[in-house]
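Participant: Using only what follows, build the 3D model:
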Amino acid sequence: MTSQGYTGVTRRGLLGAFAATAIVATPTYSKAAGFLRGGGDIRRISMYSGRTGERIDTIYWIEGEYIGEALREVNNFMRDWRNDKVANMDSRTVDIMAASHRLLGTSEPYMLLSGYRSPETNNMLRSQSSGVARNSLHLRGQAADLRLSSRSINDMTRAAVSCAAGGVGTYRGSNFVHMDCGDVRAWRG
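Facilitator: The predicted structure is shown next:
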């Protein structure tokens, strides 16, 4: 459900209520790869944006199938907030985010700092910082910069790295973790 308001009970809402009661134990890091390869019947993502004030908490995958409507909500939520441009987020990145979140054993939603970036936004950020890649995976909807106040960036990094499914950047100075579905690698920024 997004911040646009409640419009009635939906199939996804009912499934969300079921999912909230179905998760009993917190998985361990050693089981992380299983969450990406058929690891469970339900996948959920929960985030908020300090920039727009929006929130999303949605089940986007059930029993081996992505839910198109839910992924469209994720795409809109993870849009470039500077110019409202929307791109299709790579579902592999959403899977990595969801698996990492589940491993962290918290109900706190991620704070999304950056999802999709339009070329204009990426060029502007590159002009202000040497840490922004010219061909950033944010441009392709394949990356997210995230924060949790209840978990350290070291904990977030360990969870994401244990998924062995993409890139993980730890940015201590800015207190966030970058997750993407590119080559498996890790770095500190």
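Participant: CA only for contacts and neighbour counts going forward, please
Facilitator: Noted.
Participant: residues touching residue 121, list them.
Facilitator: 80, 82 (C-alpha atoms under 8 Å, 6 or more residues apart in numbering).
Participant: One more, please, to line up against the first structure:
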Amino acid sequence: MTNTNSSGMTRRAVLGAFAATTITAAPTFSKAAGFLRGSGDIRRLRMYSGRTGERIDMIYWIEGDYIKDAVKEVNHFMRDWRTNQVISMDLRNIDIMAAAHNLLDVNEPYMLLSGYRSPQTNAMLRSRSRGVAKNSLHMKGQAADLRLSTRSVGQMARAAAACRGGGVGKYSGSNFVHMDCGVVRTWGG
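Facilitator: The predicted model follows:
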């Protein structure tokens, strides 16, 4: 049964109309399952980039459906800022990031340090650091490096690991956590 109001709009249509805007009300978490516990009927992603100055506060999933325009905006936000290349980020990783954020019970947006990396960017970073994998999941749109000023690297890593959706790397010296949707594993200190 579909709920409609006097204008004939469905509840889903009304929710979809507001999905790409900033929502200040806390989402409900009544139908969370598996590693997405804490994501609920509405999945939201809040981030900012210190590199580009951009911010995103996006509901990208409502009641079982990804919102195409919202996902497109997330993909653009998580682009390789060095080359301005955009790819489709793996939605599993976006879900892990959102679920971990909800488990942390924080309003602060993630600071995105690295989302998608082009092969050229990855090679350049690899030449400067031993901590960059040759076949990094960043190049497939399956990883993100994130920071929160109000939560420790350990707290963030525990929340991400609790999702059991992929890899979680702690980089305490650099104050960030790597989250990916690859093989479930943990590393770092």
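Participant: can you pull the contacts of residue 162 of the second structure?
Facilitator: Listed by C-alpha under 8 Å, 6+ apart, the contact partners of residue 162 of the second structure are 35, 100.
Participant: So which residues of the first structure form helices?
Facilitator: Counting by DSSP state H, the first structure has helices at residues 11-22, 32-36, 68-77, 91-104, 119-128, 153-162.
Participant: In a markdown table: the ones you listed, plus distance to residue 56 of the first structure.
Facilitator: Putting the helices of the first structure into a markdown table (distance: least, C-alpha to C-alpha, whole Å) gives the following:
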| stretch | distance to residue 56 of the first structure |
| --- | --- |
| helix 11-22 | 12 |
| helix 32-36 | 21 |
| helix 68-77 | 7 |
| helix 91-104 | 13 |
| helix 119-128 | 23 |
| helix 153-162 | 20 |
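Participant: quick one, which of those helices is packed in tightest?
Facilitator: The highest mean neighbour count among the helices of the first structure, using mean count of other C-alpha atoms under 10 Å, belongs to helix 91-104: a mean of 23.
Participant: neighbouring contacts of stretch 67-75 of the first structure?
Facilitator: With C-alpha under 8 Å, 6+ apart, stretch 67-75 of the first structure has contacts from 2, 56, 58, 59, 60, 61, 86, 87, 88, 89, 91.
Participant: Counting only strands, which of the residues you listed make the cut?
Facilitator: 56, 58, 59, 60, 61 (DSSP state E).
Participant: give me the number of residues near residue 164 of the second structure?
Facilitator: Number of residues near residue 164 of the second structure (other C-alpha atoms under 10 Å) recorded here: 17.
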